[in-house]
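Engineer: Predicted model and sequence follow; I will ask about them next.
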Amino acid sequence: MGTVALAVTNGMLHFELSMAYEVFGADLTGVADPWYRVVVCGPGAVRTGRFRLEPDHGLDHLSRADTVIVPGWADVDEDPPAELVDAVRAAHEAGARVASLCTGAFVLAAAGILDGKRATTHWAHTHALATRHPRVNVDPDVLYVDNGSVLTSAGKAAAMDLCLHLVRLDHGSSVANTVARRLVVPPHRDGGQAQFVTTPVPAPTNDPLTALFPWVLERLDQPLTVTDLARQAGMSSRNLGRHFRAVTGTSPLRWLLAQRIRRAQELLEDSDISVDAVAAATGMGTATTLRRHFHRTVGVPPDTYRRTFRSRPRAGSHHSGQHQENH
């Protein structure tokens, strides 16, 4: 998606705005060429917190962008400016992919583009969003929601997750991982919805499991069991389960399966090996087993996933008629 437009106005949250600019405005021409072209669009000079910002273009320029990012809106008790709402609606009608960060969802909801769709925002404001916009299916328990051409995220760090998710959709997992490494953030966090979203490797801590995670990831092609993991970690299987839930929020086997699926996604995106070979490389054993687990977790079969990512539009193509819905 060639042009990313950041929609700003007075009262925007500068944290989310800066985060989006860091992701899409970085010079990564050596990693992904062409990379995004970022423009800031607003009604004139605006204030975000203590900062004064001079946009590159007016809000009417949003309709020329491939992707429009709407950062968090500070005062959710007030209706967002009508000119911003109208410009975001016009951009969506023109074919732009529109994503909100944190309370930016209130702008999308006011524009009517979340009607009948699942969406999220910062947990502290999900009730207000649902009350004010009853036609929106507000999910308070997820990090972000991908409806294809309309995406929403929860607050702060979840906004980064959504930005990296967009990079991954456009450029693949290896480029998204490179962006994450440069920003020193985890490359994958589960958005709470299965389709085309990966599960994280927990960040290093002093927990006794810290050394176990890379050991497992180097052996995903092997038939590992909970006993194998417990032995490597130097603890009982019961202790291992308790530690896993404390660190990852899930059981050892569920985490292991998520890593196998994540690795399968990478191989399907970045290699031409057969589904049987992917199954062997990820410890699934057979293509039938891989297809069953992959379809249940991701929402589509491996072959469909591969075709989707191989045919995704690359940066530099204009948005008209070229957006793909991730269904």
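Structural biologist: Thanks, I have the structure now. The shown structure was predicted, so the numbers you read here are calculated from the model rather than taken from an experiment.

Engineer: okay, CA-based contacts and neighbour counts for the rest of this
Structural biologist: Fine.

Engineer: what about residue 183, distance to residue 176?
Structural biologist: To residue 176, residue 183 is 11 Å away according to CA to CA, to the nearest Å.

Engineer: Structure two is appended below for comparative analysis:
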Amino acid sequence: MPVIAVLVLDGVPGHQLTAPGLAFGTAARHHPPVAYDVRICTAPGFEATGGLASFRIETPWGLDGLASLDDSDTVLLPGHDHFRDDPSPEIVAALRAAAARGCRIGAIGTGTFTLAATGLLDGRRAATSRRNTAELARRHPLIHVDPEGSVVADEPFHSAAGVLGGVDLCLDLITLDHGMAVAIETERQLFLQLHDPSADLAGHSTANAACSAYTPPGSNIAPTTRWMEANLRHPLTLDDIAAHAGLGVRNLTRRFRAETGLTPLQYLLRTRIQRAQWLLERTEDPVERIATLTGLGTPANLRHHFQRLTGTTPTTYRTAFRTFVSNLTEPT
């Protein structure tokens, strides 16, 4: 299982400390083949998070948590107080050693300053929080700083402005690991807390996880699941799916269970609900049309399966999504 080691320095913003666990944890919860081990590793001198509501954390990992990483693992470096100061020799050595072993390294917000101080970003592209881009460029003229502060990848290094605690960077890494579909569904599940917006995602209803249909990269059944997605509005039977796959029904079901954890018809239903979610989010189509486009037939059938698999109604889902987008994009 790949490790995500979050190296936190004193004064780390609380939202940047927690965002990686939320993002990678959500990806794993809603896509069973996806797995990450997120570890919080404290650097020497760490005392508490920053901000007005600082808090202390206890973790079994310090810099030694980076020593066991290999080339399948990732180090994330969030922002922190005193980011303009040179990092300690121990931190520099740990980051350079992780890079030498082939680890992927990501920096969030002002964490890019610390990564830059190791010399690992010289000659590469990088990003930091927008209000600090000019300063980063001035302090480290060998780095090509993205003035927009967007997510920047210059393998094996990744950096971002730290919007929403670095969720954008985490989603970019999930896309690289498991594809765009998983990242999109992770983003949806991460933000749309429909039952109780204040609830911790870890305590969320497992019904939301049930609506995820995911085909692992390189799967032998991928051509068939893509065909299913392209033909959702048409009636599809188990025999139809087996015929497309060139398999008997029994072998088809065995393949689907092994690759997705679902039967073919369970996968089809979840794909239809995911498409309904997308249409509710991004179009003004009425429920009647969405029921037709997804192959669920009638509004009553759509409402029944949507409620069963997501725990809410299509109308409530659409309202919650629109409210979230409005709040997120409202000028400050």
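Structural biologist: Nice, I can see it. Bear in mind the structure is a predicted one, so any value in this text is a computation, not a measurement.

Engineer: Give me the more crowded residue out of residue 183 and residue 176 of structure 1.
Structural biologist: Each of residue 183 of structure 1 and residue 176 has its neighbours counted (other CA atoms under 10 Å); residue 176 has more, 22 against 14.

Engineer: residue contacts, that one?
Structural biologist: Going by CA atoms under 8 Å, 6 or more residues apart in numbering, residue 176 of structure 1 touches 164-165, 167-168, 187.

Engineer: Counterpart of it over in structure 2?
Structural biologist: Under the alignment (TM-score structural alignment), residue 176 of structure 1 pairs with residue 183 of structure 2.

Engineer: Mind filtering the contacts of residue 176 of structure 1 down to those shared with structure 2?
Structural biologist: Mapping the contacts of residue 176 of structure 1 onto structure 2 (both residues aligned by TM-score structural alignment, their matches' CA atoms under 8 Å) leaves 164-165, 167-168 still in contact.

Engineer: Which one of these is nearest to residue 130 of structure 1?
Structural biologist: Lowest distance from residue 130 of structure 1 to these (CA to CA) belongs to residue 165, with 24.6 Å.

Engineer: element containing that closest one, please.
Structural biologist: Element membership for residue 165 of structure 1 (DSSP states H and E) is helix 157-171.

Engineer: Tell me how far that helix lies from the chain's centre.
Structural biologist: 4 Å (CA atoms, centre = their mean, to the nearest Å).

Engineer: Mean deviation, that helix versus structure 2?
Structural biologist: Mean deviation of helix 157-171 of structure 1 relative to structure 2 after superposition (mean CA distance after the TM-score superposition for structure 1): 1.5 Å.

Engineer: got the buried residues for that helix?
Structural biologist: 157-171 (16 or more other CA atoms under 10 Å).

Engineer: got the angle for the next helix or strand after it vs helix 157-171?
Structural biologist: Counting by DSSP H and E, the next helix or strand C-terminal to helix 157-171 of structure 1 is helix 173-183. Note on geometry: by axes from the mean of the first three to the mean of the last three CA atoms, to 10 degrees, helix 173-183 of structure 1 and helix 157-171 are set 140 degrees apart in direction.

Engineer: Relative to structure 2, which residues correspond to the next helix or strand after helix 173-183 of structure 1?
Structural biologist: On the C-terminal side of helix 173-183 of structure 1, the closest following helix or strand by DSSP H and E is helix 212-217. Alignment note (TM-score structural alignment): helix 212-217 of structure 1 is unmatched in structure 2.
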